[in-house]
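Asker: predicted model and sequence below, questions to follow.
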Amino acid sequence: MTNLLVNIDVDDLDRAIRFYTGAFDLRIGRRFGGAGVELLGANAAIFLLVKPADHLPFPGSTSPRSYARHWTPVHLDFVVDDLDAALARAEAAGALREGDVAENAWGRIVMLSDPFGHGLCLIQFSAEGYDAIADR
């Protein structure tokens, strides 16, 4: 079996804890001094890791880490039972909406960004979910 860990780089741990616990009903598991915290309550552990802005993220990188809004093909999707309630909670915690709620055969989705520039989505599946568009 493969275990999945989700690591989210942030430059302000207290702010990140407030956002992710407030927006998604996650709770603190372990703390790693000032270097990070484990969040529980999703089906994979989420680790907030303190990484300063303007430092190179990996050897050979030519672009320093930035917490301005950025695009990456890898992002978090939070599956929720009530998208409207989850959206209100996420926005109240500091998420920025990046478009209208979209209706699809498989369900509803809204795109957001967290206070650290990371993209994320809220998804409320229809009864069929992705099976509504799956080739059979």
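Answerer: Nice, I can see it.

Asker: C-alpha from now on. contacts and neighbour counts both.
Answerer: Will do.

Asker: what about the helices in the protein?
Answerer: Using DSSP state H, the helices of the chain run over residues 13-24, 83-93.

Asker: nearest to Asp54, of those helices?
Answerer: Evaluated over the helices of the chain, closeness to Asp54 peaks at helix 13-24, with 16.5 Å, by Cα to Cα.

Asker: neighbours of the residue nearest to Val110 when sequence neighbours are not counted, just the number please.
Answerer: Leaving aside its sequence neighbours, Val110 sits nearest to Val101 (Cα to Cα, 6 or more residues apart in numbering; 4.6 Å). By other Cα atoms under 10 Å, 16 other residues sit near Val101.

Asker: so who does Val101 touch?
Answerer: Contacts for Val101 were tallied using Cα atoms under 8 Å, 6 or more residues apart in numbering; they are 108-111.

Asker: now rank those residues by neighbours and give me the top one.
Answerer: The most crowded member of these, judged by other Cα under 10 Å, is Ile109 (23 neighbours).

Asker: can you give me the neighbour number for Glu128?
Answerer: When counting by other Cα under 10 Å, one arrives at 12 neighbours for Glu128.

Asker: wait, what's in contact with Ile17?
Answerer: Contacts for Ile17 (Cα under 8 Å, 6+ apart) come out as Leu48.

Asker: pasting the second one now:
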Amino acid sequence: MINIDVPHLDEATAFYTEAFGLRVGRRFGDQVVELLGGEAPIYLLLKKEGSQAAGHDVRVYSRHWTPVHCDVVVDDIEAALARAVAAGAAQEDRIRSTRWGRIVQIADPFGNGWCLLQFVGRGYDEIANPD
């Protein structure tokens, strides 16, 4: 499962359902919304900006770098990108083509980085090392 801290639960729910075609599963009070329809469930966790995060960090919701990001695999990258941008995502680069497929980087309205991937041919098997 994937947990994503957000400053506004209703805005985040609207973004993720519209941008990625997810649907609301369960609600846990007014602090957590479960989103279904992807490879793993996503839990949106209401956390105020400036509140204590990991270590000595505080939460910020401007664009930030993290060594962890999520990829959304799509059938049509142009349509998926248009849907995400219409829902409030920022496109951060052009769509790039590779041997395994196509990729574009986006950021959600809360500063989290995502990639949209469209596999072609055999996907990652196009570049996998032989056994």
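Answerer: That came in fine, so what should we check first? Worth saying up front: this structure is predicted, and the values here are computed from it rather than measured.

Asker: could the helices of the first structure be laid out in CSV, adding distance to Arg30 of the first structure?
Answerer: Output for these, formatted as CSV (distance: least, Cα to Cα, whole Å):
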stretch, distance to Arg30 of the first structure
helix 13-24, 12
helix 83-93, 22
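
Asker: Phe116 of the first structure is nearest to which of these?
Answerer: Among the helices of the first structure, the nearest to Phe116 of the first structure by Cα to Cα is helix 13-24 (8.1 Å).

Asker: how close does the residue most central in space within the second structure sit to Tyr43 of the second structure?
Answerer: Residue closest to the mean C-alpha point of the second structure, counted by Cα atoms, centre = their mean, is Trp114 at 4.5 Å. Distance check for Trp114 of the second structure against Tyr43 of the second structure: by Cα to Cα, to the nearest Å, it reads 16 Å.

Asker: mind checking what Leu9 of the second structure lines up with in the first structure?
Answerer: Matched to the first structure by TM-score structural alignment, Leu9 of the second structure sits across from Leu13.

Asker: grab the nearest non-local neighbour of that match.
Answerer: Nearest to Leu13 of the first structure is Val50, by Cα to Cα, 6+ apart, at 6.3 Å.

Asker: can you get me a residue count around the residue mapped onto the one you found from the second structure?
Answerer: Counting by TM-score structural alignment, Val50 of the first structure corresponds to Leu46 in the second structure. Neighbours of Leu46 of the second structure under the rule other Cα under 10 Å: 18.

Asker: pretty sure Leu46 of the second structure is touching Asp10, no?
Answerer: No: contact criterion Cα atoms under 8 Å: Leu46 of the second structure and Asp10 do not qualify, at 9.6 Å.

Asker: which residues of the first structure fall in strands?
Answerer: Taking DSSP state E as the test, the strands found in the first structure are 6-10, 27-31, 36-40, 46-50, 76-79, 96-97, 102-104, 107-113, 119-125.

Asker: next, format these as a markdown table and append distance to Ala132 of the first structure.
Answerer: A markdown table is the format used below for the strands of the first structure (distance: least, Cα to Cα, whole Å):
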| stretch | distance to Ala132 of the first structure |
| --- | --- |
| strand 6-10 | 28 |
| strand 27-31 | 33 |
| strand 36-40 | 31 |
| strand 46-50 | 29 |
| strand 76-79 | 16 |
| strand 96-97 | 26 |
| strand 102-104 | 9 |
| strand 107-113 | 9 |
| strand 119-125 | 10 |
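
Asker: cool, thanks, talk later.
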